[in-house]
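[1] sequence unknown, structure follows:
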């Protein structure tokens, strides 16, 4: 699967970022009972954090790109934790998507699709997952989107 994901990333014109180090007192991944629980991942593009509020200066398309960037960071964290062996990923179980939103913005599910569609593109049917997508008034460091995940190992 690792080679398949690498090929798919190349086909999509995407690359994995360097797995980000924690910015506070937590670890990126906890393994329990064959499941990986990933801490919330922030969106980085070319090493820069994507910031701002959806519905207040950040477009839906930019929000989707930020969610996709969070998804790429999730895969980067998985790759690092699994010592490069993404074939151990059996299923993307759930994504929790937090969208920095203006009070009138209600398209959080559309923003979350940026990450959801990436997971399906990379992992196929094993990338189909349960999901929540919620609007919040602020995220750490002013990030536009933050996403956590639960992943089943095979």
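    Thanks, I have it. A quick note: this is a predicted structure, and the numbers were derived from the prediction, not measured.
[2] CA only for contacts and neighbour counts going forward, please
    Will do.
[3] Give me the longest strand you can find in the protein.
    Looking across the chain with DSSP state E, the single longest strand is strand 89-100.
[4] what's the longest helix seen in the chain in contact with?
    When the chain is parsed with DSSP state H, its longest helix is helix 60-81. With CA atoms under 8 Å, 6 or more residues apart in numbering as the test, helix 60-81 has contacts from 15-20, 28-29, 38, 41-45, 50, 54, 85-86, 107, 110-116, 118-119, 144-149.
[5] another one to put next to it:
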């Protein structure tokens, strides 16, 4: 068991299965030492979609929980890219977070903090990353949050 798997267990977190792509793309691309993970949508632990607009249907805290679920899917894809060996994961480089929010909603960074905080809790300093957090008028399947990530391998 890697230290990442142990930390997930300690935090009471379980990685979902690495989600299969829903369209004509692949879930991740490895180029050199970088892994580019396609956008991961907000899916609850029971497999249902976390949908709605933040600022109308969900508050900031619910949006942050949805973003944390995206981060778990990002980690699942990164683990798949590592051939199942989390020891190959060096760090998170960048996240780009999209928040399905109302036009007047302005707390997208607080929503995407749900993903950032989870990654730092699991990976420590290796989880710190650069980031963008932007509003979207709509997201696929009506989900609340979608996040893509770039990871570095050893």
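    Looks like it came in fine. Keep in mind that what you see is a predicted model, and the values were worked out from it rather than measured.
[6] compared with structure 2, how much does the longest helix of structure 1 deviate?
    For helix 60-81 of structure 1, the mean deviation from structure 2 after alignment is 0.7 Å (mean CA distance after the TM-score superposition for structure 1).
[7] Now do the SS call for the residue of structure 1 positioned farthest from its centre.
    Taking CA atoms, centre = their mean, the residue of structure 1 most remote from its mean C-alpha position is residue 104, at 24.0 Å. Here residue 104 of structure 1 is recorded as coil under DSSP: H, G, I helix; E, B strand; the rest coil.
[8] any idea what it aligns with in structure 2?
    Alignment note (TM-score structural alignment): residue 104 of structure 1 maps to residue 104 of structure 2.
[9] Same check on residue 71 of structure 1?
    Checking TM-score structural alignment: residue 71 of structure 1 goes with residue 71.
[10] And for residue 128 of structure 1, the neighbour number?
    Counted with other CA atoms under 10 Å, residues neighbouring residue 128 of structure 1 total 19.
[11] do the one 3 residues further on as well
    Summarising burial for residue 131 of structure 1: neighbours were counted as other CA under 10 Å, giving 16.
[12] for residue 2 of structure 1, same thing?
    Neighbour count for residue 2 of structure 1, taken as other CA under 10 Å: 16.
[13] and if you look at residue 124 of structure 1?
    Residue 124 of structure 1: 14 surrounding residues under other CA under 10 Å.
[14] need the contact list for residue 27 of structure 1.
    residue 39.
[15] Is residue 135 of structure 1 in a helix, a strand, or coil?
    strand.
[16] isn't it right up against residue 108?
    Yes. Residue 135 of structure 1 lies in contact with residue 108 (CA atoms under 8 Å); the separation is 6.3 Å.
[17] OK, contacts around the equivalent of residue 29 of structure 1 over in structure 2?
    Residue pairing (TM-score structural alignment): residue 29 of structure 1 is matched to residue 28 of structure 2. Residues near residue 28 of structure 2 by CA under 8 Å, 6+ apart: 35, 36, 37, 38, 77, 78, 81.
[18] one more time with 6 Å
    Counting by CA atoms under 6 Å, 6 or more residues apart in numbering, residue 28 of structure 2 touches 36, 37, 38.
[19] Now do it against residue 65 of structure 2, distance only.
    23 Å (CA to CA, to the nearest Å).
[20] what do you get for residue 101 of structure 2?
    Residue 101 of structure 2 is 15 Å from residue 65 of structure 2, by CA to CA.
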